[in-house]
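J.: with the sequence up front, the predicted model follows.
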Amino acid sequence: MTVTRHFVLAAGGTGGHMIPAHALAAELMKRGHRVALVTDDRGARIPGLFDGVQTHVLPAGRISKSPAALWAAARSILAGRAMAIRLYETFEPTAVIGFGGYPALPALLGALKAGIPTAVHEQNAVLGRVNRLLAGRVDAIATAYPDVKRLAARHAGKVHLVGNPVRDEVMALRGEPFPALEEDGIFRLLVTGGSQGATILSSVVPDALGLLPLNFRRRMQVTQQCRAEDIDRVRAIYADFGIPADLATYLPDLPERLGWSHLVIARAGASTVAELTVAGRPAILVPLPSATDDHQTYNVAEAVAAGGARSIPQHLFTAVELAKQMQKLALEPGSLANAARRMWQCGRPNATSDLADLLEGLGAVPVQTLVPASSGRPAVPNGEGALA
């Protein structure tokens, strides 16, 4: 019989933190538990997430080197911690888990003060600032990658490799075959730069496709996410090259488009990499150079080492280099299907359920030993990406 428990999920107001938290909330509620969300104003405004979940917006200061800003941040954090403690007195959570971002800090500090079991989940391959700050005090650290930078060796005993939760629509792609690609068939390319698009992709990708051999260009069909100010320019370039292109600032059906794509060009955010590996889609990734601690470069390291993706640093991301990498992947027999299979092997499809198991164990029974870094791989699909 399921014992109903209460859990608090704390996440900063960006999609990278909120989407994994949303997936966990849905899983916990499916198991009969009650969930509350702690976030900031940005997180509370993200549409389509945490429907039916009680949401609490707490003050959370951003830590900086400025003495004046640091004092203001400390006051906000302490106020947020006090509000969190009052919430816990009425909600009585079994455990509190933070997903990174400064809004998670007061919620976790409040839980530590109240003696409530705690965990953090790190989506990236570099431990984030808030998670680093609390790593020594929480009961469990869930990671998305086997090798996480800036995670101290002394914390190894509390680390659990679970992966990054992804949307159900993406999970459904895991059992689907890699789209068949005939010698003269349509080659479908998906280009996405995250929720706001990426100007660098809009600047480089169209020119790169123009450098491809004519017979390859004639097979291309492009779906590309662009910033609003880039769409007309990008559309004109594709028209000049005679390449059919569907451009939009937002792709609500992104999982469907991912399903029939032969190649993806994207940034290397944690959610993007997780979805590509779960679905098993080869990719050329361009890490965002301004990402904190260069974490996007490390996010893609596992997939690159496995042979499922190629990574091009932004300062080397030119039309010539991209065209060269695309031809190596797309025009050599079997290269795409092989890359898709290797990408699929990097996926961790049980991330959401493993994370829920971990959280259920806190404060109830000893923390469960989940997927170790050296194992836990599912069966390998055949050469076309279908499950063997």
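T.: In hand now; what should we look at?
J.: can we go C-alpha only for contacts and neighbour counts from here?
T.: Fine.
J.: spatially central residue in the protein, please.
T.: Ser271 (1.4 Å; Cα atoms, centre = their mean).
J.: and the helices in the stretch 101-250 of the chain, which stretches?
T.: In the stretch 101-250 of the chain, the helices defined using DSSP state H, counting those that start in this stretch lie at 104-114, 129-134, 168-171, 199-210, 214-217, 231-241.
J.: what does the stretch 251-388 of the chain give?
T.: Under DSSP H, counting those that start in this stretch, the stretch 251-388 of the chain gives helices at 254-259, 270-279, 295-299, 301-306, 319-330, 335-345, 351-361.
J.: export the ones you listed as JSON lines, with columns for distance to Ser64.
T.: Formatted as JSON lines, the helices of the stretch 251-388 of the chain follow (distance: least, Cα to Cα, whole Å):
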{"stretch": "helix 254-259", "distance to Ser64": "36"}
{"stretch": "helix 270-279", "distance to Ser64": "24"}
{"stretch": "helix 295-299", "distance to Ser64": "19"}
{"stretch": "helix 301-306", "distance to Ser64": "29"}
{"stretch": "helix 319-330", "distance to Ser64": "38"}
{"stretch": "helix 335-345", "distance to Ser64": "38"}
{"stretch": "helix 351-361", "distance to Ser64": "31"}
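J.: among those, which comes closest to Tyr238?
T.: helix 319-330 (13.9 Å; Cα to Cα).
J.: of the helices of the stretch 101-250 of the chain, which stretch is the most buried?
T.: helix 104-114 (a mean of 24; mean count of other Cα atoms under 10 Å).
J.: elements contacting it?
T.: When contacts are defined as 3 or more Cα pairs under 8 Å, 6 or more residues apart in numbering; DSSP states H and E, helix 104-114 sits against strand 6-10, strand 34-39, helix 67-91, strand 95-98, strand 118-122.
J.: which one of the ones you listed lies closest to Pro179?
T.: Ranked by Cα to Cα, the member of these that lies closest to Pro179 is strand 118-122, at 32.0 Å.
J.: which secondary structure elements does the closest one contact?
T.: Here strand 118-122 touches strand 95-98, helix 104-114, helix 129-134, strand 140-143, going by 3+ Cα pairs under 8 Å, 6+ apart.
J.: adding distance to Arg257, write the ones you listed out as CSV.
T.: Shown next, in CSV, are the helices and strands packed on strand 118-122 (distance: least, Cα to Cα, whole Å):
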stretch, distance to Arg257
strand 95-98, 31
helix 104-114, 33
helix 129-134, 34
strand 140-143, 28
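J.: what's near enough to touch Arg5?
T.: By Cα atoms under 8 Å, 6 or more residues apart in numbering, the contact set of Arg5 is Gly32, His33, Arg34, Pro93, Thr94.
J.: second one coming, line it up with the first:
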Amino acid sequence: MSFSKHFVLAAGGTGGHMIPAYALAKELVLRGHRVALITDERGEKIPGMVDDGQVHVLPAGRITKDPRGWLRGARAILKGRSMALQLYRTFEPSAVVGFGGYPAFPALLAANRLDIPTIIHEQNAVLGRVNRLAARSVNAIATSYPDILRLKPKHEKKVHLVGNPVREEVIALREEPYPPLTEDGIFRVLVTGGSQGATILSEVVPDAMAMLPVHLRRRLQVTQQCREADIEKVREKYAEHDIPAELATYLPDLPQRLGWAHLVISRAGASTIAELTTAGRPAILVPLPIATDDHQSYNVKEMVAAGGARAIAQPQFTAKELAKQMQKMALGPGALENAARFARKCGRPDAVNDLADLVESIGTSPLTKPLKVKEDTKALAPGGREALAQDSAA
């Protein structure tokens, strides 16, 4: 007999955290459950929450390396924890799921205080800071890659490889064939720098396109996402090189454009990699060098090793190098088609279903909650809650 349960999802206010949280929220609601979301001011502005879902904004306190901010950060965390406790006492969640980001930390602390089962989901190939703090006390760790850095061996028994949930429109692309690419046909290239854009792509990509052999350059059709400050300069460059290009600061129909793209040039955020591998699209990836723990450089490894992508570190990302890599992929017989097939093999299209199954298995129904809480408390690592509290003050 199944019960309608309540679940709280806690995520930082970036697309990388919010996209999988929204995907899980939608799936849980489809299964008959109720969902509440905890995030910060940025996350509240990102659309995608289910219509009947609650959204709660909590203070996102940070404990950085600078001691001057420790007191302020600790106060914000404690305030957020207190607000989460109030929510849990009325909403009565069966489980709390953290997706990383600072707003998730007080939400997980509050759940720990009330012995509510907890799960964390890691989108990147490196366990994030908040998820590292929470790993000791959670019941399960859901991952997007088979190999995760910064994960302590003693926590590996909690790990469940589920993948990174993506939008339904992207999953639908998996059933569509790679777009035909003939010797004389249009060569469609999609360039995207993630939710914030990437100036380095605006500076390098147009000049790289101009360096391609004439017979390839004449076939180009480019769609590029640019930052608002860069877009006019990029437009002038493409016009100067006589290359057809559609530019925008935001691409609301990105899944559709991904569907007809023969090659994608992009950053290596977790959501981008998940969409590329789910859809099965070859890519040239430029990891963001200042990403926390350099996680984007590790995000690309599985896809590159499989043959679905090429990665260029930003210091080596020049117009000449990009043009060379594009020619290797575009001019080799069947190279792009093969890369698309290899990229697809890395995809995990069932990620949202697998994650929802995991959440339901750990979440408790109101009628069984007292017994389950007792079992989950025993399952926690010795000193888990105390250790988590110590980590938060470190």
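T.: That came through fine. The structure presented is a predicted model; accordingly, all values stated were derived computationally and were not measured.
J.: TM-score for these two?
T.: Superposed pair, TM-score by TM-score structural alignment, normalised by the length of the first structure: 0.93. Supporting alignment: 367 aligned residues with a Cα RMSD of 1.2 Å.
J.: sorry, back to before: tell me the one of the contacts of Arg5 of the first structure nearest Gly361 of the first structure?
T.: Comparing the contacts of Arg5 of the first structure against Gly361 of the first structure with Cα to Cα places Thr94 closest, at 9.5 Å.
J.: residues near that closest one, how many?
T.: For Thr94 of the first structure, the neighbour count with other Cα atoms under 10 Å is 20.
J.: ok, Ala74 of the second structure next?
T.: The tally of other residues near Ala74 of the second structure (other Cα under 10 Å) stands at 18.
J.: one more: Thr297 of the first structure?
T.: With neighbours defined by other Cα under 10 Å, the count for Thr297 of the first structure comes to 23.
J.: what's near enough to touch the closest residue to it other than its chain neighbours?
T.: Excluding the flanking residues, the one nearest Thr297 of the first structure by Cα to Cα, 6 or more residues apart in numbering is Pro287, at 5.3 Å. Contacts for Pro287 of the first structure (Cα under 8 Å, 6+ apart) come out as Arg267, Ala268, Gly269, Gln296, Thr297, Ser311, Ile312, Pro313, Gln314.
J.: right, and the second one touches Leu288 too?
T.: I take that to be Ala268 of the first structure. Yes - contact status for Ala268 of the first structure versus Leu288: in contact at 7.1 Å, counting by Cα atoms under 8 Å.
J.: what's the overlap in contacts for these two?
T.: Counting by Cα under 8 Å, 6+ apart, the contacts common to Ala268 of the first structure and Leu288 are Gln296, Thr297.
J.: more neighbours, these two?
T.: Higher neighbour count among Ala268 of the first structure and Leu288: Ala268, with 27 against 20, using other Cα under 10 Å.
J.: and that one, what pairs with it in the second structure?
T.: The pairwise alignment with the second structure assigns Ala268 of the first structure to Ala268, based on TM-score structural alignment.
J.: does its match touch Asn299 like I think?
T.: Yes - between Ala268 of the second structure and Asn299 a contact is recorded at 6.6 Å, counting by Cα under 8 Å.
J.: check contacts around the residue lying closest to Pro282 of the first structure once chain neighbours are set aside.
T.: With Cα to Cα, 6+ apart as the criterion, Pro282 of the first structure has its nearest non-adjacent residue at 4.8 Å, and that residue is Ala340. When contacts are counted by Cα under 8 Å, 6+ apart, Ala340 of the first structure touches Phe178, Gly280, Arg281, Pro282, Gly308, Gly385.
J.: what does Ala386 of the second structure correspond to in the first structure?
T.: Let me fix one detail, which is that residue 386 of the second structure is Glu and not Ala. So, by TM-score structural alignment, Glu386 of the second structure is left unmatched.
J.: look up how far Leu109 of the second structure lies from Glu386 of the second structure.
T.: The gap separating Glu386 of the second structure from Leu109 of the second structure is 10 Å, by Cα to Cα, to the nearest Å.
J.: tally of neighbours for Val96 of the first structure?
T.: Around Val96 of the first structure there are 29 other residues, counting by other Cα under 10 Å.
J.: actually Arg136 of the second structure, not the one I typed
T.: Neighbours of Arg136 of the second structure using other Cα under 10 Å come to 24.
J.: got it, and Arg218 of the second structure?
T.: The number of residues packed near Arg218 of the second structure is 18, by other Cα under 10 Å.
J.: residue contacts, it?
T.: Per Cα under 8 Å, 6+ apart, neighbours of Arg218 of the second structure: Ile243.
J.: tell me the residue in the first structure aligned with Ala140 of the second structure.
T.: Using TM-score structural alignment, Ala140 of the second structure pairs with Ala140 in the first structure.
J.: in the first structure, what residues pair with stretch 103-116 of the second structure?
T.: The aligned range for stretch 103-116 of the second structure is 103-116, by TM-score structural alignment.
J.: what about that stretch, distance to the chain center?
T.: 24 Å (Cα atoms, centre = their mean, to the nearest Å).
J.: ditto for stretch 21-35 of the first structure
T.: 18 Å.
J.: what comes up buried for it?
T.: Of all the residues in stretch 21-35 of the first structure, those buried under the rule 16 or more other Cα atoms under 10 Å are Ala21, His22, Ala23, Leu24, Ala25, Ala26, Glu27, Leu28, Met29, His33, Arg34, Val35.
J.: how about the nearest residue to the fifth one, chain neighbours excluded?
T.: To tie it back to what came earlier, the one meant is Ala25 of the first structure. Val35 (6.4 Å).
J.: tell me which residue of the second structure matches up with the one you found.
T.: Looking across to the second structure (by TM-score structural alignment), Val35 of the first structure lines up with Val35.
J.: relative to Glu92 of the second structure, how far out is that match?
T.: In terms of Cα to Cα, Val35 of the second structure sits 11 Å off from Glu92 of the second structure.
J.: now Asn299 of the second structure
T.: 36 Å.
J.: which of those two has more residues huddled nearby?
T.: A direct count of neighbours by other Cα under 10 Å for Asn299 of the second structure and Glu92 places Asn299 higher, at 25 against 16.
J.: residue contacts, that one?
T.: Asn124, Ala125, Val126, Ala268, Gly269, Ala270, Ile273.
J.: just Ala140 of the second structure next, same as before
T.: So, once contact is read as Cα under 8 Å, 6+ apart, Ala140 of the second structure ends up touching Thr118, Ile119, Ile120, Lys158, Val159, His160.
J.: and the alignment partner in the first structure of the last one, how many neighbours?
T.: It refers to His160 of the second structure. Alignment note: His160 of the second structure maps to His160 in the first structure; criterion TM-score structural alignment. Using other Cα under 10 Å as the criterion, His160 of the first structure is surrounded by 25 other residues.
J.: is it true that His160 of the first structure touches Asp139?
T.: No - under the criterion of Cα under 8 Å, His160 of the first structure is not in contact with Asp139, lying 11.0 Å apart.
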